[in-house]
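Participant: Got a predicted structure plus its sequence, pasted below:
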Amino acid sequence: MDGQQLQKIADDFAAELPGTNHEHRSDPDWDLYKVHGKVYMLMTDLPGRPVVILKADPDDAAALREQYTHITPGYHMNKTHWITVDGADTISEKLVKELVTDSYHLIVSGLPKSKQSVDPHTHNRRA
């Protein structure tokens, strides 16, 4: 998949997650995806490549960076807790959706229970 397909899949999927708010900033050109004011996904274009930036568990982030050459430390974010994904044949639609879901759950689990739009421990978890 190319970077534009990657961003479209991530955008379409994020739109389905409860409580998601999409915000576009034009200077610089960023799309932010938030739940209760907390960012869980960003999209922008780096020179020559559209990317998606997601929060990730530090252990998972390290493993993903080792397994996929197109997953790198978070661009302009904490390199331990965020990853950058760019489009490549090794990045599947299923993986993109899993990474978006994981990022969303990490943010929701840090919210007070009264603000959690879903139970992050049971919502859409992989079997």
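Facilitator: Arrived safely.

Participant: going forward, measure contacts between C-alpha atoms and count neighbours the same way
Facilitator: Noted.

Participant: And the lengthiest helix in the chain, what does it pack against?
Facilitator: When the chain is parsed with DSSP state H, its longest helix is helix 93-109. Where contact means 3 or more CA pairs under 8 Å, 6 or more residues apart in numbering; DSSP states H and E, helix 93-109 is packed against helix 3-15, strand 29-35, strand 38-46, strand 49-55.

Participant: take the one below as the second:
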Amino acid sequence: MNIEEYREYCIRKPGVTEGFPFDSNTLVFKVMGKMFALADVELFRTINLKCDPDRAIQLRESYEGIKPGYHMNKQHWNTVDTDGSVGDKLLYELIDHSYTLIVDSLPKKLKEELANYE
């Protein structure tokens, strides 16, 4: 996966916006205002993704390229290498998982708004 494929995959999900709230290099994707993915656009060595805590532990034990979230809550976020050590199929699945976790945690009103995007 390259930065263009990553961006295109994230931005086409319903209710997603993108921006640079932290600095000019860190591209952040949010669904209904809540962050679900971020990466450095210049280096694109890793992606930070939200993850179920139990699954996060399992993934970290199974894949060398998945580590506790860098500068994030390490219980709920993973930093995933984009160097090929984690296959694209799993990367896409983990992006979907992160997006779904955020959508599932949205208040009812925002979930109703999001339904209008689909």
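Facilitator: Cool, got the structure. Everything numeric in this text was worked out from a predicted model, so none of it was measured.

Participant: Take the helices and strands packed on helix 93-109 of structure 1 and lay them out in JSON lines including mean neighbour count and distance to residue 89 of structure 1.
Facilitator: Below are those laid out as JSON lines (neighbours: other CA atoms under 10 Å; distance: least, CA to CA, whole Å):
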{"stretch": "helix 3-15", "mean neighbour count": "17", "distance to residue 89 of structure 1": "10"}
{"stretch": "strand 29-35", "mean neighbour count": "18", "distance to residue 89 of structure 1": "24"}
{"stretch": "strand 38-46", "mean neighbour count": "19", "distance to residue 89 of structure 1": "18"}
{"stretch": "strand 49-55", "mean neighbour count": "23", "distance to residue 89 of structure 1": "14"}
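
Participant: Disregarding residues adjacent in the polypeptide, which is nearest to the residue mapped onto residue 103 of structure 1 from structure 2?
Facilitator: Counting by TM-score structural alignment, residue 103 of structure 1 lines up with residue 98 in structure 2. What sits nearest to residue 98 of structure 2 in space, not counting adjacent residues and going by CA to CA, 6 or more residues apart in numbering, is residue 50, at 4.6 Å.

Participant: tell me the contacts of that neighbour?
Facilitator: Shown in contact with residue 50 of structure 2 (CA atoms under 8 Å, 6 or more residues apart in numbering): 36, 37, 76, 77, 78, 97, 98, 99, 101.

Participant: Now render the residues you listed as CSV, adding distance to residue 30 of structure 2.
Facilitator: Compiled in CSV, those are given as follows (distance: CA to CA, whole Å):
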residue, distance to residue 30 of structure 2
36, 6
37, 7
76, 16
77, 15
78, 16
97, 14
98, 10
99, 9
101, 12
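
Participant: Which of these ranks first by neighbour count?
Facilitator: Taking other CA atoms under 10 Å as the neighbour criterion, residue 78 ranks highest of those with 30 neighbours.

Participant: Aligned to that residue, what sits in structure 1?
Facilitator: Using TM-score structural alignment, residue 78 of structure 2 lines up with residue 83 in structure 1.

Participant: Residue 75 of structure 1 versus that match, what's the distance?
Facilitator: For residue 83 of structure 1, the distance to residue 75 of structure 1 (CA to CA, to the nearest Å) stands at 7 Å.

Participant: shared neighbours, those two?
Facilitator: Listed as contacting both residue 83 of structure 1 and residue 75 by CA under 8 Å, 6+ apart are residue 53.

Participant: Much appreciated, bye for now.
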